[in-house]
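In: sequence isn't available, so here's the structure alone:
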C-alpha cells in the first residue's frame, strides 16, 4: 500500500508540473495562422513560421527548453492553462513566442500596463530572467476568457524597438478575440480585388473518409514560381464541394495529411 501511495503521489507531482497542450491544434506551412478545431481558436502569426523540424518551428505538443521556467516565473501554472503552441520562427531565431489559453479565472494582471487601441486592448508586463528579456501579454476576449502571449529573447539580441514584433501580433489577435469574429478553419489571400470569379468545385471527399484530417492547400501558379492563396482543414463532416471567390489564374490544389505528406494534386484554371 505504501508503494502504491508514493507512486500516486509521484504521478500527482508530475502532473502538477506538466503543461498540457490543447488537442487538435493545426499549423500549415506558409499560412500565417494557427487553428484549433476543439478550442475553436485562431491565432495570427508571421509568414516565416514553419512546422516544427527538430530545431525550430511551431511545436504543438512539447515545450522548448526554457518555456517551463518562464511560464512559472509569470505565474502561469500548469493545469490552470493549456498551451496552444510554442514557436521559434525561421528567419528570426533569436526570439520565442508561446500562446496559452487560461482554463481558470483568477489570474491577476491588475499590476500590468494597458495598451488601448482603436478596436482592441491588452495588458502587458516586462520581466528579466537569467539572460532573457520577457514580455507577457494578457488578452481578455469578448467572453471574458484570457489568452496569454509570451515572448522572450536573449538580452544581447533584444533590439530597442519596444517589442515591435510581438506588439503587432498582440494587436491583431486582441482585435479578433474582442470583436468575436468567430472561428475559421480556412485561410485565404488574394492578389486581385475587382476581378474575382465565384466558383464551386468538388473536393476529394474520398481522402477525408480515409483520414480524419486533410489539409487542402491551393497555390497560385505564376510563370516561374507559385504562392499559397488558400488553405482549409478538411474533416469527414465537410461537404463534398467548396465555394470560393478566386482571381483568374492557374492553380494547383494539393491534399496533404498532418505529416505534410502529399496525398493528391489537382489543377484548376480560371479564365479572365
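Out: Sure thing, it's come through. Bear in mind the structure is a predicted one, so any value in this text is a computation, not a measurement.
In: for the rest of this, base every contact and every neighbour count on C-alpha atoms.
Out: Will do.
In: wait, residue 136 sits on residue 126?
Out: Yes: Residue 136 lies in contact with residue 126 (Cα atoms under 8 Å); the separation is 6.4 Å.
In: ok, and here's another one to check against it:
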C-alpha cells in the first residue's frame, strides 16, 4: 500500500481540526474547549503512547496512540491560531530550528566525541536558551506539571551538574535510612503535616537513588505496579478456586498465596 503523502496528511488533519473548532458549524464540545481544559487530555495521550511502547511491539497500537497525541498538538495550535498567536507551521518550524541548533555536530562544523559529550552539549544548549529567556538558576525551567517523581529526578540531576550531589548510591542509601528514621519518629504523634513532610523527603531521596543507579523512577514504579497487579490477581484466582473472596480469606491466607505467586516468578 502506498503511504500517504506527509504534507497532504498534515493539511487534512489541520482542516479537520479547523472544522471541529468552527464556531458556526463545528462540534459544540470542541468549540467550548480552551488550553486549560484540553491540557489534561494532552498529558493523558502522552502517557498512552508510553504505555503502548511499554506493552511491547504493536505497530498499529503505537501508530494510533501517536495519532491521538498529534491531534493534541494540532488542537493547541488551532486554538493559538484563533487568537493570532501562532499556527501549527510555526510549531513545526520552531522545533526544527531548535533541533538544528542543539545538534551542531550534525548540522554544523562542531564535532562530538560520544553520547556523553552530546548529552553535555545538549544541556549546555538548553541552559543557554533558558538564559536567553531570563530563567536563571540551576533549577530553572524544570516543568512543574511533570509527575512528581520525574520532576524530583530532574531537579536532582540539575543540582548534580553544579556539584550538589552524593558521591555514590551508597551515600543516597544512607540518607534514605536517615529519612526513614525521621518518619518512624513521627509515627507516634501521627501529625498528618509532619508525616507528609517526612514521607515526601523519603520519596525525593528514592528519586535521587534511581538517578544515581541510572534508572528512571517512574518506570521503576510502573514495573512495581504491574508486578503487584499480577501477584494480587494470582492471589484472587487461588482463593476463588477454594470458593473464597479476598475480604473473607483473611490476611494470613492472602499472604500465603502472595508468597506462592512470588515463588512462581509472577
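Out: Done, it's in. These numbers come from a predicted model, not from an experiment.
In: quick one: TM-score?
Out: After superposition, the two chains reach a TM-score of 0.23 (TM-score structural alignment, normalised by the length of structure 2), with 108 aligned residues with a Cα RMSD of 6.3 Å.
In: coming back round to it: out of residue 136 and residue 126 of structure 1, which sits in the more crowded spot?
Out: Counted by other Cα atoms under 10 Å, residue 136 of structure 1 and residue 126 do not tie: residue 136 has more neighbours, with 21 against 15.
In: in the stretch 1-150 of structure 1, which spans are strands?
Out: 25-27, 33-36, 41-44, 57-59, 81-88, 95-102, 113-116, 121-129, 132-140, 146-154 (DSSP state E, counting those that start in this stretch).
In: next, format those strands as JSON lines and append distance to residue 244 of structure 1.
Out: Listed next are those as JSON lines, based on distance: least, Cα to Cα, whole Å:
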{"stretch": "strand 25-27", "distance to residue 244 of structure 1": "21"}
{"stretch": "strand 33-36", "distance to residue 244 of structure 1": "19"}
{"stretch": "strand 41-44", "distance to residue 244 of structure 1": "20"}
{"stretch": "strand 57-59", "distance to residue 244 of structure 1": "28"}
{"stretch": "strand 81-88", "distance to residue 244 of structure 1": "29"}
{"stretch": "strand 95-102", "distance to residue 244 of structure 1": "31"}
{"stretch": "strand 113-116", "distance to residue 244 of structure 1": "36"}
{"stretch": "strand 121-129", "distance to residue 244 of structure 1": "33"}
{"stretch": "strand 132-140", "distance to residue 244 of structure 1": "32"}
{"stretch": "strand 146-154", "distance to residue 244 of structure 1": "31"}
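In: ranges for the helices of structure 1?
Out: 2-17, 67-73, 164-179, 205-210 (DSSP state H).
In: quick one: residues contacting residue 170 of structure 1.
Out: Residues near residue 170 of structure 1 by Cα atoms under 8 Å, 6 or more residues apart in numbering: 122, 137, 139, 149.
In: how about a cut-off of 6 Å?
Out: Residue 170 of structure 1 makes no contacts at all, as judged by Cα atoms under 6 Å, 6 or more residues apart in numbering.
In: near residue 218 of structure 1, how many other residues are there?
Out: 23.
In: quick check: chain neighbours aside, which residue is closest to it?
Out: By the measure of Cα to Cα, 6 or more residues apart in numbering, the closest residue to residue 218 of structure 1 outside its immediate chain neighbours is residue 253, 4.5 Å from it.
In: that neighbour touches residue 221, doesn't it?
Out: No: using Cα atoms under 6 Å, residue 253 of structure 1 is not in contact with residue 221, being 10.4 Å away.
In: of the strands of the stretch 1-150 of structure 1, which is nearest residue 264 of structure 1?
Out: Evaluated over these, closeness to residue 264 of structure 1 peaks at strand 25-27, with 19.4 Å, by Cα to Cα.
In: can you tell me what sits against that closest one?
Out: Contacts with strand 25-27 of structure 1, where a contact means Cα under 6 Å, 6+ apart, come from 34-36.
In: coming back round to it: contact partners for the residue nearest to residue 218 of structure 1?
Out: By Cα under 6 Å, 6+ apart, the contact set of residue 253 of structure 1 is 217-218, 265-267.
In: re the thing from before, so which of the contacts of strand 25-27 of structure 1 is the most crowded?
Out: Result: residue 35 is most packed of those (other Cα under 10 Å), 23 neighbours.
In: for that one, what are its contacts?
Out: 25-26, 41-42.
In: now the contacts of residue 253 of structure 1 as CSV including distance to residue 82 of structure 1?
Out: Conversion of the contacts of residue 253 of structure 1 to CSV gives the following (distance: Cα to Cα, whole Å):
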residue, distance to residue 82 of structure 1
217, 28
218, 31
265, 36
266, 38
267, 40
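In: quick check: PyMOL command selecting the buried ones in those.
Out: Buried members of those, defined by 16 or more other Cα atoms under 10 Å, are picked up in PyMOL with:
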select buried, resi 217+218
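In: and which of the contacts of residue 253 of structure 1 is nearest residue 246 of structure 1?
Out: residue 218 (10.7 Å).
In: need the contact list for the closest one.
Out: Residues in contact with residue 218 of structure 1 (Cα under 6 Å, 6+ apart) are 228-230, 252-253.
In: ranges for the helices of the stretch 151-266 of structure 2?
Out: With DSSP state H, counting those that start in this stretch, the ranges of helices along the stretch 151-266 of structure 2 come out as 169-186, 192-212, 217-241, 246-249, 251-263.
In: show me the contact partners of the first one.
Out: Same thing as helix 169-186 of structure 2. Residues contacting helix 169-186 of structure 2 (Cα under 6 Å, 6+ apart): 198, 202, 209, 212.
In: contact partners of stretch 72-91 of structure 2?
Out: Residues contacting stretch 72-91 of structure 2 (Cα under 6 Å, 6+ apart): residue 42.
In: so which of the contacts of helix 169-186 of structure 2 wins on neighbours?
Out: Most surrounded of the contacts of helix 169-186 of structure 2: other Cα under 10 Å gives residue 209, at 25 neighbours.
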